[in-house]
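Chemist: my questions are about this predicted structure, shown below with the sequence.
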Amino acid sequence: AIDEAHCISEWGHDFRPEYMQIGQILQQLPNARVLACTATATPVVRDEILEQLGLPSTTPQQLRGFARPNLAFRVLETQTKPQRIAGIDQLLAESLGAPGSARGTAIIYSPTRKATEEEAQRLSEAGWNAAPYHAGRDPDRRQSVQTTFAAGQQEVVVATNAFGMGIDRADVRCIGHLGPPGSVEAYYQEAGRAGRDGEPATCLLLVSPADMPLRRRLIERDVEGQSPAPETIEHRWNLFLELMRYAEGGACRHDAILRYFGDEEETLSGCGRCDNCLRLEDDDEADAVQIAEIVRKALCGAARIHGRFGLGAAARLLRGGEDLRLQRAGLADTPTFGIMSDRDEDWLVRLLSRCVTAGWLEFGEHRVVRVTPEGYDVIHARRPVRLVLPARQRPSPQRGSSGGRRSRKAASVVADLDAAGRDLFEALRAWRLTTASGEGKPPYVVASDRTLRDMATLRPTTEDELLLCHGIGPAKMEKYGTAMLSIIGEGTHSGG
C-alpha cells in the first residue's frame, strides 16, 4: 500500500525522489497486490503513478472522496498589506473567536520563510498563541511546534508548505493562505487539513497582482545549482495558471475543484457555503435582474455567431469592435452589435468563459462557440441565472508574467466534455501512458492533460486541425501526429 502516491510523480505538486524507488521494489514482488492512495491527483499524475509503478493502463482507478461539503472556500483579492492583515484577522475572529477561546486551531500558509516569521510575530503580538514553522528553522524547534500543535496546545501555526504532511488534527477550524501555492492540487491538499471532524471550517485564499511574477521567479530559480528544464517550467506555470483561473471563477468553488480532479459524481450543483454561492444567494432582486440581463445579452451575442466564430469574435460583436469577419458575415449590421459597448473586450471574454463553465455555451470544431439548450433556456428566461460577474477592474499584467496572453486564451477553451469526449480523453490517456512507458519518459512529456482535453473537445481530423490543439507543434506533430489522429478517428467513429 502506497500512501501519498502523488509524491511519485515528477509532474505532481509534491514530487519526492525517494518514492521513485518503490517501482524498483515492486519489480522484485511480481505477485504483489498494489494499492496506491492519494487525495490530490489529476489524470496526468495518475498516469505517471501507473507508469512509475509498472502497472498497466487497465488498472482500476477509483475516484471518490474528493468532496468536502463542510468546507467554505473563499478568495479575497488584496492590493495592500493592511488588506491582507484584515483578511487574516477576520478569518481567525470568525473561526476561533478571541485568542484563548479554545474553539479549535488554525494554520496560516505563507509563500516565503520571511513572511512566515513576520506573520507569526504579528499574530503573537495580537494575543494569539502562534508559532512559525519552515524548513529553515532548527529541527528541534520544528518538532516542538508540530508536537504542540498535534496535542492541541498550539493555537495557530504560520508555516510554509513544509508543514502538514502527516498532520491529522480534527479541529482545524480554518486554513488561510497569504498567497497562492503552486497548483490546485497543492491548495486542496493544504486546505483539506481543515474540518476533518466534519464540522464547518473556512478556507481563505488571498491573491494579489504580485502573485504571478513571484510564482514565475520561484518556478525559474535554480535547484541545487541546476536550471529547471523548459518543459518543467512550462508545466509548473500552467499548473499555477489553473489555480489563478479557479480564483477568478464565478461558479461554485467546491464544484470547480471536484471537476478539476475529474470527480463529476460528487459535485453538488452549488455547495451553498463558498463565497460565490453566498454572493448569489445575497444578491437582492434588483441586482439579480441586472445580472440576468447582462448574461442574456452576452448569450445573445454568442447566439449570433453560433457555430461560426470563437469567444473573441463574440466579445467584439458585443463590444462593437472592428472585425473584418463580422463585417463580411453581416453581423456588424445587427442589433446585437455594440449592445455591451460599456464593457471592455477582456471583461466580455471572461464573462463568456464563465458561461462556458456554467454549461450555457460550448465549443465545437476549431473552437467555435455554440449556445447549448440550457443557454437558450437562459436567453428566453426559462432558466434562472446563477453567476457571479467578473470584476469590472482587473490588475494590469505584471512584468514577468509571460504566460498572461496564453492564460486568457486557455481560459476561453475550458469546457466540460460530453460523454463521447470523456471516452476519447480516456483513450488518449491510455495511449499516452503506453507511449511514455515505451520511451521511458513521464506522460506529461508526451502530452499534457490540457492537450488531450483539447483533442477530445475539438476532435481534429487533419494535421492542420491537430496543430490548433494546445501544445501541438511541428515536432510533436511529426512524432505523434499519426497515432493521435488514428485514436481520435477511432473514438469519433465508435462514438457516433
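Modeler: Nice, I can see it.
Chemist: can we go C-alpha only for contacts and neighbour counts from here?
Modeler: Fine.
Chemist: quick check: Arg193 vs Arg328, distance?
Modeler: Per C-alpha to C-alpha, to the nearest Å, Arg193 is found 56 Å from Arg328.
Chemist: for those two, indicate the residue with more neighbours.
Modeler: Shown here are Arg193 and Arg328; by other C-alpha atoms under 10 Å, Arg193 has more neighbours (24 against 9).
Chemist: my read: the more buried one touches Met165, true?
Modeler: No. Using C-alpha atoms under 8 Å, Arg193 is not in contact with Met165, being 9.6 Å away.
Chemist: mutual contacts of these two, please.
Modeler: Counting by C-alpha atoms under 8 Å, 6 or more residues apart in numbering, Arg193 and Met165 have no common neighbour.
Chemist: just the strands in the protein please.
Modeler: 71-77, 105-109, 130-133, 156-159, 172-177, 201-207, 361-363, 369-371 (DSSP state E).
Chemist: got the buried residues for the second one?
Modeler: Of the residues in strand 105-109, those buried by neighbour count under the rule 16 or more other C-alpha atoms under 10 Å are 105-109.
Chemist: ok, structure two:
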Amino acid sequence: MTADPIDILRTTFGFSGFRGVQQQVVDRVLAGQHTLAVMPTGAGKSLTYQLPAVAMPGTCIVISPLIALMHDQLRAAEAVGIRAATLTSVDDNRAGTIARFRNGELDLLYVAPERASSGYFRDMLGQARLALFAIDEAHCVSEWGHDFRPDYRLLRPLLDSFPNVPRLALTATADAHTRADILEQLGIAPDGLIVAGFDRPNIRYAISPRDNVTRQLQALLDEQPGPGIVYAPTRNAVERLAEKLGDGGRPVRAYHAGLPPQVRAQNQADFVASEDMVMVATVAFGMGIDKPDVRFVAHAGIPKSIEGYYQETGRAGRDGDPAVAHLFWGADDFARARQRIHEVEPARQSGERARLTALGALVETAGCRRAILLRHFGEHPPERCGNCDNCLTPPKAVDASVTAQKYLSAVFRTGQMFGTGYVESVLVGKSSERSLTNGHENLSVWGIVEGEEEALLKPVSRALLLRDALRTNPHGGLEFGPAARAILKGEAEVALVLPPKRQRRGRGANKASNPVGNPLFEALRNRRREIAQETGLPPYVIFHDSVLRDMALTRPETLSAMGEISGIGAKKLEAYGPAFLDVIREAA
C-alpha cells in the first residue's frame, strides 16, 4: 500500500505543496512509469525520488557519480528521518548496509555506477524488494553530454533485469540532442520526458574581460560575504589564486585532482560546513557537493561549453536566495580552446567548434545573458531579464570595424610575429629602440590610431582573437586566422560591446540572508551554528536561511506553530525545535 504523497510531503519534508514539475514526476514514479526529468539545479530533484522511496514498499536505488555527493545527500536524507545508506569503497560498514538492505530496512541506497553495473550487485538486488531506480546526473550516460561517464553506459542491463521497477533519470543540464540520447540509453519512452524551465531567476549573471583577475575576484569577494566557488582553468592557477585571495582575510581553500585525497576531502568538508569560505577549484569540484547556500560562483577563465557554464553557475543559490555568477574571460582562453579542438578526434571537432562559438556569443553579446542561455536550451524567454549585467546596466555598442582593419593591417605589415603590446605601440606611434631597429616607424600603419580610438585597441584585439581573425603562435606573436580576410575586405563587421564602468557595491551588498537586519534572525543563525558544531552537520542541513527568516518573522511560541513553517518536518521539529524556541523566547 503506497502512503499518501501529500502527507509525506508535509510530515517528512515540511512542505505544504509541490514546486514546479515535482508532482508530475512523483505521480509518474508512483504509477510505475519510467521517466526522464530535466529540472534546473535548486528545483528539488532529490525530492522526486526521496518522497516515492518513503511512500513505496521496498528500497530506492540511487545511482550517483561521486562519493562525496552521495554522503552529502545521505546526511540530508537522514536529517528528515529517511532510512538511507551509501555503499561505496570508503564506507567501512558495507556488510551492515547489505544486511539492512536484505532485511528491508532501507528507503534509499546510494551507489556509484561502477558498483551498480557489476554482476555481484545485480545478484544482491534480487534478494530484496526494489521500489525505484533513480539515476542522478543522467547526462553522464550520453556521449553528447558535457560530462560523459562510460560506466553510465553499462547501467541498461541492470535496469532491464528488473523490468517492473520504475526508473527515474534526473539531470539539470541536457539540450534536446542529449535528452534523446538519455532516453534511448536508459530505455525510457519519449513520452516519459518531463522538462521544467531552465531559468534560475535568483542568479545574477555577469561577464567581464579579464584584467588583473586577482583584483577583480577580490572585489567580488568584498561584495559577497557568503560562501562561494572560484573556478580556475589549471591546477597552478588554483594554487596561485587560493594563496592570493587568502591574503584578503576570508577563509580560502584549494581543490584539484593533484592534491592528496585526504587534503581534498578535508577542504571539501570545511567548505560544506562553512558560512563564508571560498573554494578555489578546477571543475572537478562542485558536482560532488550538495550545498544550497553558495552565494556566488566565479570563473577565472571560460568553461568548456554553455552546458558546463550553466551547470557550474547553477551551484550558486540553490536555496532560492539571491546569488551571483561572474565570468572573467580573456581572448587567450578562446585561443587555447581552439588548440584543444585540434587535439580531439576529427568526428568530435565540429561539435566542439559549435560549443565554442555559442560560448563566444554569450561572452560578446550586448543583450540579455539569460536570454542567450535559455534559448540555447530551446526556450523562448523575453528579450530582457532584469537580472544580468547587460540588463541592469546596458553596455555601449560601437562599430569598430575600421579599427579592426587597422589592427589586422599592422599585424600583417610587421610580419605576423609580434604580440599585442608591440602591435598597439606601432598603431599609436610609440617610438622604441625595437621599432627603430625594425624600421617599423616608416610603415603606413605607424601612428594611425589616435585620440579616443586608442581606447578601442585592447577590446578590438580581444574581439579578433575571440573570432579567430587572429591567433597567437607558440612565441606569443599574432598571426592571421581564417576570419581575418572577411574583416579586412569589409565583408564582416566587428561590433564591440564596451561595458560601463563597474560600480563598487560595497561589502555585503547581497543582503538576502537578512534583508531587514532582524537581530532575531542573527540570533537564530548563531544557535544553528552552535548545533552544527555539536552535531557535526553543515548548518544548512539543520535549517535553511529561509526557514530562519520565517521563524524571525512569525516568532512561533509553540512547537506546533513552528511546525507550520515551510521546511520543518516532524523529525527536524523534534530534534531542533526546542532549541530555536528558546532563542525566540529570549528575544521576546
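Modeler: Thanks, I have the structure now. Because the structure is a prediction, the values reported are computed rather than measured.
Chemist: dump the strands of structure 1 to a markdown table, plus distance to Arg399 of structure 1.
Modeler: Below are the strands of structure 1 laid out as a markdown table (distance: least, C-alpha to C-alpha, whole Å):
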| stretch | distance to Arg399 of structure 1 |
| --- | --- |
| strand 71-77 | 19 |
| strand 105-109 | 25 |
| strand 130-133 | 31 |
| strand 156-159 | 28 |
| strand 172-177 | 23 |
| strand 201-207 | 17 |
| strand 361-363 | 32 |
| strand 369-371 | 32 |
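Chemist: how about those, which one is nearest His235 of structure 1?
Modeler: His235 of structure 1 sits nearest to strand 201-207 of all the strands of structure 1, at 21.0 Å, using C-alpha to C-alpha.
Chemist: end-to-end on stretch 216-236 of structure 1?
Modeler: One end of stretch 216-236 of structure 1 to the other measures 9 Å (C-alpha to C-alpha).
Chemist: swap that for stretch 452-465 of structure 1, please
Modeler: Here the two ends of stretch 452-465 of structure 1 are set 14 Å apart, with distance taken as C-alpha to C-alpha.
Chemist: would you check the span in structure 2 matched by it?
Modeler: Mapping stretch 452-465 of structure 1 onto structure 2 (TM-score structural alignment) gives no aligned residues.
Chemist: which parts of that stretch are buried?
Modeler: For stretch 452-465 of structure 1, the buried set under the neighbour-count rule, 16+ other C-alpha under 10 Å, comprises 452-460, 463.
Chemist: ok, the residues you listed vs Gln398 of structure 1, which is closest?
Modeler: The shortest approach to Gln398 of structure 1 among the buried residues of stretch 452-465 of structure 1 belongs to Asp454, at 27.8 Å (C-alpha to C-alpha).
Chemist: that closest one and Ile294 of structure 1: what is the separation?
Modeler: Taken as C-alpha to C-alpha, the span from Asp454 of structure 1 to Ile294 of structure 1 is 29 Å.
Chemist: for stretch 422-442 of structure 1, list every residue counted as buried.
Modeler: Under the neighbour-count criterion of 16+ other C-alpha under 10 Å, stretch 422-442 of structure 1 has 423-425, 427-437, 442 buried.
Chemist: that one aligns to what range in structure 2?
Modeler: Across structure 2, nothing matches stretch 422-442 of structure 1 (TM-score structural alignment).
Chemist: distance between that stretch and the chain's centre?
Modeler: Centre-to-centre, stretch 422-442 of structure 1 and its host chain are 22 Å apart (C-alpha atoms, centre = their mean, to the nearest Å).
Chemist: stretch 131-144 of structure 1 too?
Modeler: 30 Å.
Chemist: any idea how many residues pack against the closest residue in space to Val398 of structure 2 that isn't next to it in sequence?
Modeler: Nearest residue to Val398 of structure 2, sequence neighbours excluded (C-alpha to C-alpha, 6 or more residues apart in numbering): Leu496, at 5.3 Å. For Leu496 of structure 2, the tally of surrounding residues (other C-alpha under 10 Å) stands at 21.
Chemist: ok, Leu496 of structure 2 to Ser401 of structure 2 distance?
Modeler: According to C-alpha to C-alpha, Leu496 of structure 2 and Ser401 of structure 2 sit 9 Å apart.
Chemist: need the contact list for the counterpart of Pro132 of structure 1 in structure 2.
Modeler: In structure 2, the residue paired with Pro132 of structure 1 according to TM-score structural alignment is Ala254. The neighbourhood of Ala254 of structure 2, defined by C-alpha under 8 Å, 6+ apart, consists of 238-239, 242, 264, 267, 279-281.
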